[in-house]
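J.: Sequence plus predicted model, see below.
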Amino acid sequence: MKPTPADWPRLSSSLFYENANEAIAWLMEAFGFELRIKVDAEDGSVLHSELTYGEAVIMVSEGGAERAARFGTPLHSPKVLGGANTQSVMLYVDDVDAHCERARSCGATITAEPVLCDYGPEYWADRSYGALDCDGHLWWFSQRIRG
């Protein structure tokens, strides 16, 4: 395989929110993301953005009900879809318990409290929790306990 572009992981995710500007601020406060780039559309909405957490990159854009299809398909926030998720995002953090409390204090809905997920001595053990963000995207945050 050829190397990826500088500062890009091989895989990243795009997430769509009813109000991407508000979501970007929330993701930074609640989950600890940092803003790398934000491109505004003429109407003041977010055309494209890139948020980082360590080497991870997510892209955040508008996904309200009134948004036209892009890339040949409608791209919407879970809020527009009655809370439905077709994917979840997983991110490793250094201290999953502290991360969970930070997310909770910012209004994240904790769907699964931090718990040890032990896959046996031949695999690994992670301490993980699940959370819904401000628009209802499901996130999993994990801390490696045993490698």
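T.: Great, that's in hand.

J.: Going by C-alpha atoms from here, please, whenever you check contacts or count neighbours.
T.: Will do.

J.: what about the most centrally placed residue in the chain, distance to D133?
T.: When C-alpha atoms, centre = their mean is applied to the chain, the residue found nearest the centroid is V89 (5.6 Å). With distances taken as C-alpha to C-alpha, to the nearest Å, V89 is found 11 Å from D133.

J.: Could you name every residue contacting both of these two?
T.: W139 (C-alpha atoms under 8 Å, 6 or more residues apart in numbering).

J.: Centre of the chain to the one helix or strand E50 maps to, how far?
T.: Assigned by DSSP states H and E, E50 falls within strand 46-53. In terms of C-alpha atoms, centre = their mean, to the nearest Å, the gap separating the centre of strand 46-53 from the centre of its chain is 11 Å.

J.: after it, next one along is what?
T.: Next element after strand 46-53 (DSSP H and E): strand 56-62.

J.: and here's the other structure:
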Amino acid sequence: MSDFSRGKGVSSAVTYVDPNAAFRWLEEAFGFEPVMVILDENERIAHSEMAFGNGLIMVGGEWSENHRSPKSLSGVNTQSVHIQLAPGEDIDAHCARAQKSGAEILQMPDDQFYGDRTYRARDPEGHIWTFGVTVKKMSPTEWDKAAGGSLHTRTRLD
């Protein structure tokens, strides 16, 4: 039996009307890898986890008034999920794969001022996902110049 304990970190739980279909779709369209699934007595996902590199998402069904899919809320999103590809990965091919699997592409792959190339997609139930890959490493000075602001790292804004 595998050990499912995790260290300190962050993961996102994404709620779906049909978590079983979403689980399969996320694997096909975006390349998430199944980690574990707990099925209820009706073979419906009660809880599941999927990996993307070192990241993890949890996929489950609607289980309270406060845990709803955008599909049940006229498309409203209260969060979006950002996924970072490894340097050198082909984000244009990733976008094409997602689009072929039925993702609505909200923003085609485009270079950003901070050195990443990103695209944005909506899944079949309305969740918004952003995918990025670093194509140009930039110093804080370069970020400031490109953004017209000032980059602060690990600094409190008191």
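T.: Nice, I can see it. Here the structure is a predicted model, which means the values were calculated and not measured.

J.: how far apart are the strand holding E50 of the first structure and its match in the second structure?
T.: Strand 46-53 of the first structure, aligned to the second structure and superposed, deviates on average by 0.5 Å (mean C-alpha distance after the TM-score superposition for the first structure).

J.: quick one, that strand and strand 56-62 angle?
T.: If you take axes from the mean of the first three to the mean of the last three C-alpha atoms, to 10 degrees, strand 46-53 of the first structure sits at 160 degrees to strand 56-62.

J.: residues contacting whatever residue of the second structure lines up with the residue nearest to the centre of the first structure?
T.: Applying TM-score structural alignment, one finds that V89 of the first structure aligns to V81 in the second structure. By C-alpha under 8 Å, 6+ apart, the contact set of V81 of the second structure is 12, 128-130.

J.: With H67 of the second structure instead?
T.: By C-alpha under 8 Å, 6+ apart, the residues touching H67 of the second structure are T15.

J.: From E22 of the first structure, how far off is the aligned partner of it in the first structure?
T.: Under the alignment by TM-score structural alignment, H67 of the second structure pairs with L75 in the first structure. Distance of L75 of the first structure to E22 of the first structure, given as C-alpha to C-alpha: 18 Å.

J.: How about C134 of the first structure?
T.: Taking C-alpha to C-alpha, one finds C134 of the first structure at 9 Å from E22 of the first structure.

J.: ok, these two, which is more surrounded?
T.: C134 (21 against 11; other C-alpha atoms under 10 Å).

J.: which position in the second structure aligns with the more buried one?
T.: Match for C134 of the first structure (TM-score structural alignment): P124.
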